[in-house]
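*Asks:* For reference, the sequence and a predicted model appear below.
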Amino acid sequence: MGNLTVNRFKGKQILDYIEQLAALRIKIFREYPYLYEGDYEYEMKYLSTYATSEEAILVVAKDDDNIIGLSTAIPLQFETPEAQQPFNDLNLPIEPFFYLGESVLLPEYRGSGIYRQYFQEREAAAIAFGCKKATFCGVVRDANDPRRPHDYIPLDNIWRHFGYERHPKLCAYYEWQEIGASEQTKKPMAFWIKSL
């Protein structure tokens, strides 16, 4: 490893990194539990939410000049309807929530403290915007899923260590095509919340 740096960008500054974010998402989300086949056109459409919002942020991790990871966040009020729907269904106002999007990091850099910095930078942005809570969602898989690698360790304990708790009722449904599948299917995504 060279010189590791983590920097936060906002609004139009994100545009310079959208293609790299799309490529990293496709690469990292092929891993369990997402098993994402990868679709560049879908990625660019999904990421347009962040690229067109003045309040979206992107945290960029580099090793010297090489991008090794990226993480996004945006006030929930500017997120997609899929992310907002579970809150609307429970009559929870979305304005207090800052939505933490993906955190992608090349495997060889995991355990170096960058993941913690992702959370710190995004939570700082949430507080600066005036949000009282941070939230994100993670895919839910059956514990006995035969595709689960024998050495797979869920991130639940890490998320709890960072102060997040899984909400018992908030669940979104996102569609993507899994590796080896012929079409997109909906997957449940459970929300985790932290008061700031």
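*Replies:* Yep, that arrived.

*Asks:* use CA for all of it now, contacts and neighbours both
*Replies:* Fine.

*Asks:* tell me which residues in the helix ranked longest in the chain are buried?
*Replies:* If you go by DSSP state H, the chain has its longest helix at helix 114-129. Judged by neighbour count (16 or more other CA atoms under 10 Å), helix 114-129 contains these buried residues: I114, Y115, Q117, Y118, F119, E121, R122, E123, A125, A126.

*Asks:* likewise stretch 42-62?
*Replies:* Buried residues in stretch 42-62, counted by 16+ other CA under 10 Å: 43-44, 47, 50-51, 53, 55-62.

*Asks:* same thing with stretch 164-176?
*Replies:* Y164, E165, R166, L170, C171, A172, W176.

*Asks:* Figure out how far stretch 189-196 is from the centre of its chain.
*Replies:* 12 Å (CA atoms, centre = their mean, to the nearest Å).

*Asks:* Now do the buried residues in that stretch.
*Replies:* Within stretch 189-196, the residues scored as buried using 16+ other CA under 10 Å are M189, A190, F191, W192, I193, K194.

*Asks:* Strands - which of the residues you listed land there?
*Replies:* M189, A190, F191, W192, I193, K194 (DSSP state E).

*Asks:* What separation is there between the residue nearest to the spatial centre of the chain and D145?
*Replies:* Note on the chain: the residue nearest the mean C-alpha position is E102, at 1.7 Å, using CA atoms, centre = their mean. As judged by CA to CA, to the nearest Å, E102 and D145 stand 23 Å apart.

*Asks:* can you check E79 too?
*Replies:* Distance from E79 to D145, by CA to CA: 30 Å.

*Asks:* this is the comparison structure:
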Amino acid sequence: MPTLEKDEKSLSTPAGKLLTGPAVAGALDALATLRLDIFLEYPYLYRGRREDELNYLRSYAEQPDACVILAAEGGEAIGAATGMPLSHENSQLLEAFADSALNLGETYYVGELLLRPAYCSRGLGRRLLAQLESEVLARGRYRQLTCATVERPADHPLRPPDFIPITRFLARTGFVRLPGVTTHFAWREPDGIQRDHVMQFWMKELQPDQSR
């Protein structure tokens, strides 16, 4: 779950629009472009294919409790938050929680939190996450959020000098690291080589009366 959120400033940002079910299908191309562009950059370094992205994103249109919060400006998608019940995710992801006390039926998985670089440092990441949390709380059956981040060494040769890891944003928004709860995914990097990657899970307790 990547984001480019940095220290936030109180600048005007567009609100996200909630999409569910068939409405998600109409935004698949925009979401695929957003994912392909942002995931290509550090720390994910994911060289994806549009066909694969569209196939993956269709699950958000097909799962009844999935949702997408999409922010656009000038007709272009500039940010998005996506999620679905953890119990609906693939078996490889679920296996990471085999030894965890987490109740999978009460856990909502945040698939992505994406921002165009030009919209970082403007509070859009927090706004999209808050909108997603509000929607999840409204469902009335989820008690926590979980998400996963890719693990990269601090001395990775492609790490930008001004890179700020997502872990800081997660900590500031109430997520805690789940020690030992990890999984592995392989994907092709920009150099064309497919590599294995460790994904670390995080969790946030949802409070119905939480103040935003």
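*Replies:* Good, I have the coordinates. Keep in mind that this is a model prediction, so the values were computed, not measured.

*Asks:* And the TM-score between these chains?
*Replies:* Once superposed, chain against chain, the TM-score is 0.92 (TM-score structural alignment, normalised by the length of the first structure); 195 aligned residues with a CA RMSD of 1.8 Å.

*Asks:* Now check the first structure for the residue matching V110 of the second structure.
*Replies:* Matched to the first structure by TM-score structural alignment, V110 of the second structure sits across from L100.

*Asks:* Confirm that that match sits in a strand.
*Replies:* Yes. Counting by DSSP: H, G, I helix; E, B strand; the rest coil, L100 of the first structure is located in a strand.

*Asks:* Contact partners for the nearest residue to it once chain neighbours are set aside?
*Replies:* Closest residue to L100 of the first structure apart from its sequence neighbours, by CA to CA, 6 or more residues apart in numbering: A73 at 4.3 Å. A73 of the first structure makes contact with A56, I57, L58, F98, Y99, L100, G101, E102, R122, according to CA atoms under 8 Å, 6 or more residues apart in numbering.

*Asks:* host element of the spatially closest residue to V60 of the first structure that is not a sequence neighbour?
*Replies:* In this structure, V60 of the first structure finds its nearest non-sequential neighbour in L70, 4.7 Å apart by CA to CA, 6+ apart. L70 of the first structure is located in strand 66-75, with elements delineated by DSSP states H and E.

*Asks:* what about the helix or strand following that strand, how far off from the second structure?
*Replies:* As assigned by DSSP H and E, the chain's next helix or strand after strand 66-75 of the first structure is helix 81-89. With mean CA distance after the TM-score superposition for the first structure, helix 81-89 of the first structure departs from the second structure by a mean of 2.0 Å once superposed.

*Asks:* Tell me which residues of helix 81-89 of the first structure come out buried.
*Replies:* Within helix 81-89 of the first structure, judged by 16+ other CA under 10 Å, the buried ones are A83, Q84, Q85, P86, F87.

*Asks:* Of all pairs in those residues, which one spans the longest distance?
*Replies:* A83 and F87 (8.0 Å; CA to CA).

*Asks:* joint contacts of the two?
*Replies:* Counting by CA under 8 Å, 6+ apart, nothing touches both A83 of the first structure and F87.

*Asks:* ok so, going back, find me the equivalent region of the strand holding L70 of the first structure in the second structure.
*Replies:* Mapped onto the second structure using TM-score structural alignment, strand 66-75 of the first structure spans residues 76-85.

*Asks:* Next, the buried residues of that stretch.
*Replies:* A77, I78, G79, A80, A81, T82, G83, M84, P85.

*Asks:* quick one: the strands in the second structure?
*Replies:* Assigned by DSSP E, the second structure shows strands spanning 17-19, 67-73, 76-85, 107-115, 144-150, 176-188, 194-205.

*Asks:* quick one: the last one to chain centroid distance?
*Replies:* Here the centre of mass of C-alpha atoms in strand 194-205 of the second structure, compared against the chain's by CA atoms, centre = their mean, lies 11 Å away.

*Asks:* Report all helices and strands that that strand contacts.
*Replies:* Contacts defined by 3 or more CA pairs under 8 Å, 6 or more residues apart in numbering; DSSP states H and E place strand 194-205 of the second structure against strand 144-150, strand 176-188.

*Asks:* rewinding a little: ok, the residue nearest to V60 of the first structure to H167 of the first structure distance?
*Replies:* Counting by CA to CA, the gap from L70 of the first structure to H167 of the first structure is 25 Å.

*Asks:* R122 of the first structure: what's it in contact with?
*Replies:* So R122 of the first structure contacts I57, V59, T72, A73, L100 (CA under 8 Å, 6+ apart).
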